[in-house]
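[1] Any chance you can model this:
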Amino acid sequence: MLCIRSDFRDGDVERIADLHTKGYANLGPRFGAPFDAYVLETLSEANLKARSQDENDRTRIWFAELDEQTVGCAALVDRGERAQLRWVVVLDEARGNGIGRKLLDAVLAHAKETGFDEIYLETIDQLTPSMTLYERSGFKLLSQKIMPLWYGENGCEVVMNMKLS
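    Below is the predicted model:
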């Protein structure tokens, strides 16, 4: 049975990092240790545990649990005027069940409910399932640029956004 939860629990930061390690493991060496370190750095910057205790903070993370196993996550990070979609991942064994869609729908509903007019995301090219989900949901391409990425080489950063009002 699928459950989508947004309450923050002890160990959730580690769950996000673990989901990324497992979810990107088969995508090649650029998603190895440097990627894991990058994800941990972004989680540290977001300070999710402290933010989850501030009832006025619009930042929130959702976890997909299938048969009591965590199989995916997605987050909204409050960036002031805009919301940022972060840490979207669904494990391979759980794909094809609409979990990514349900997580994204939860993020978008929360963004609208909490008064954001726009949501954006930053990703890289070559993540076809993610890009397909974003485009079908209404995200539009803002920019693509070649730049140094976490794995020490140049890659293509993709920025997309969606107007919510």
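[2] From here on, just use CA atoms for contacts and neighbour counts.
    Will do.
[3] who's in contact with Leu2?
    Leu2 is in contact with 64-67, counting by Cα atoms under 8 Å, 6 or more residues apart in numbering.
[4] Of these - the most surrounded one?
    Counting neighbours by other Cα atoms under 10 Å, the top entry in the contacts of Leu2 is Ala64, with 24 neighbours.
[5] How about the contacts made by it?
    Ala64 neighbours (Cα under 8 Å, 6+ apart): 2-5, 70-73, 99, 103.
[6] Just the buried residues of the residues you listed.
    Taking 16 or more other Cα atoms under 10 Å as the criterion, what is buried in those is 4, 70-73, 99, 103.
[7] Now the second one, please; I'll put the structures next to each other:
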Amino acid sequence: MGVVNIRAIRKEDNVQVAALIRKVLVDLGAPKVGTAYADVTLDSMFENYDKPRATYFVVEENNTILGCAGIAQLDNCKDNICELQKMYFLEEARGRGIGAEMLQKCLEKAKEFNFDSVYLETMPYMKAAQKLYAKMGFEYIGKPLGDTGHYSCPVYMLAKL
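    Here you go, the predicted structure:
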């Protein structure tokens, strides 16, 4: 194992990040419709997060991207809420504490951007992720907020900052 480095996404990361997200979703058996798999932004993640109050991180080891996550204003939501977006890790990155480190970095950035809360949507069977979210202050809420377009992700969680 090499040194793990979490850094902001760069334009040259776009291809690797899109491939990683699609691979993880396929590996986890997620539907390709109504999830991040079908998002048009997937192939231009750098450009998509190159705006105020948004950021996207990658975690790399030995020049290979092992995971990614970001935050941005929640679409179609008038409240001061950001969304934790597209947090995915390859199998070799799981169970090493990297997810907690990445999530912490995203929450710190959300505070820096003065958001009140962080919202996320996930799949019911993604139990390890939900355990991590709960440990980091997220609570289950009964209905979706905003409009993410991810109608195949029926688990909603919110963390106050």
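[8] Quantitatively, what TM-score do the chains reach?
    The TM-score (TM-score structural alignment, normalised by the length of the second structure) is 0.79; 150 aligned residues with a Cα RMSD of 2.8 Å.
[9] Can I get the contacts of Ala64 of the first structure in JSON lines including distance to Arg15 of the first structure and secondary structure?
    Below are those laid out as JSON lines (distance: Cα to Cα, whole Å; DSSP: H, G, I helix; E, B strand; the rest coil):
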{"residue": "Leu2", "distance to Arg15 of the first structure": "17", "secondary structure": "strand"}
{"residue": "Cys3", "distance to Arg15 of the first structure": "16", "secondary structure": "strand"}
{"residue": "Ile4", "distance to Arg15 of the first structure": "14", "secondary structure": "strand"}
{"residue": "Arg5", "distance to Arg15 of the first structure": "13", "secondary structure": "strand"}
{"residue": "Thr70", "distance to Arg15 of the first structure": "8", "secondary structure": "strand"}
{"residue": "Val71", "distance to Arg15 of the first structure": "10", "secondary structure": "strand"}
{"residue": "Gly72", "distance to Arg15 of the first structure": "9", "secondary structure": "strand"}
{"residue": "Cys73", "distance to Arg15 of the first structure": "9", "secondary structure": "strand"}
{"residue": "Ile99", "distance to Arg15 of the first structure": "17", "secondary structure": "helix"}
{"residue": "Leu103", "distance to Arg15 of the first structure": "15", "secondary structure": "helix"}
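[10] Next, format those as JSON lines and append distance to Lys49 of the first structure.
    JSON lines is the format used below for these (distance: Cα to Cα, whole Å):
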{"residue": "Leu2", "distance to Lys49 of the first structure": "24"}
{"residue": "Cys3", "distance to Lys49 of the first structure": "21"}
{"residue": "Ile4", "distance to Lys49 of the first structure": "19"}
{"residue": "Arg5", "distance to Lys49 of the first structure": "15"}
{"residue": "Thr70", "distance to Lys49 of the first structure": "18"}
{"residue": "Val71", "distance to Lys49 of the first structure": "20"}
{"residue": "Gly72", "distance to Lys49 of the first structure": "18"}
{"residue": "Cys73", "distance to Lys49 of the first structure": "15"}
{"residue": "Ile99", "distance to Lys49 of the first structure": "24"}
{"residue": "Leu103", "distance to Lys49 of the first structure": "20"}
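[11] returning to that earlier point: pick out the most distant pair among the buried ones among the contacts of Ala64 of the first structure.
    Thr70 and Leu103 (12.5 Å; Cα to Cα).
[12] okay, and the common contacts of these two?
    Shared contacts of Thr70 of the first structure and Leu103 (Cα under 8 Å, 6+ apart): 63-64.
[13] who's in contact with Pro33 of the second structure?
    No Pro there; residue 33 of the second structure is Val. Contacts of Val33 of the second structure by Cα under 8 Å, 6+ apart are Ser152.
[14] and the gap between it and Phe113 of the second structure?
    Distance of Val33 of the second structure to Phe113 of the second structure, computed by Cα to Cα, to the nearest Å: 31 Å.
[15] for Leu74 of the second structure, same thing?
    Leu74 of the second structure sits at a distance of 13 Å from Phe113 of the second structure (criterion: Cα to Cα).
[16] who has more neighbours, the two?
    Higher neighbour count among Leu74 of the second structure and Phe113: Leu74, with 21 against 17, using other Cα under 10 Å.
[17] mind checking how far the counterpart of Val71 of the first structure in the second structure is from His150 of the second structure?
    Per TM-score structural alignment, the equivalent position to Val71 of the first structure in the second structure is Leu66. Leu66 of the second structure sits 23 Å away from His150 of the second structure, going by Cα to Cα.
[18] if I read this right, Glu53 of the second structure contacts Asn80, doesn't it?
    Not quite, residue 53 of the second structure is Arg, not Glu. No. Arg53 of the second structure is beyond contact range of Asn80, at 11.0 Å (criterion: Cα atoms under 8 Å).
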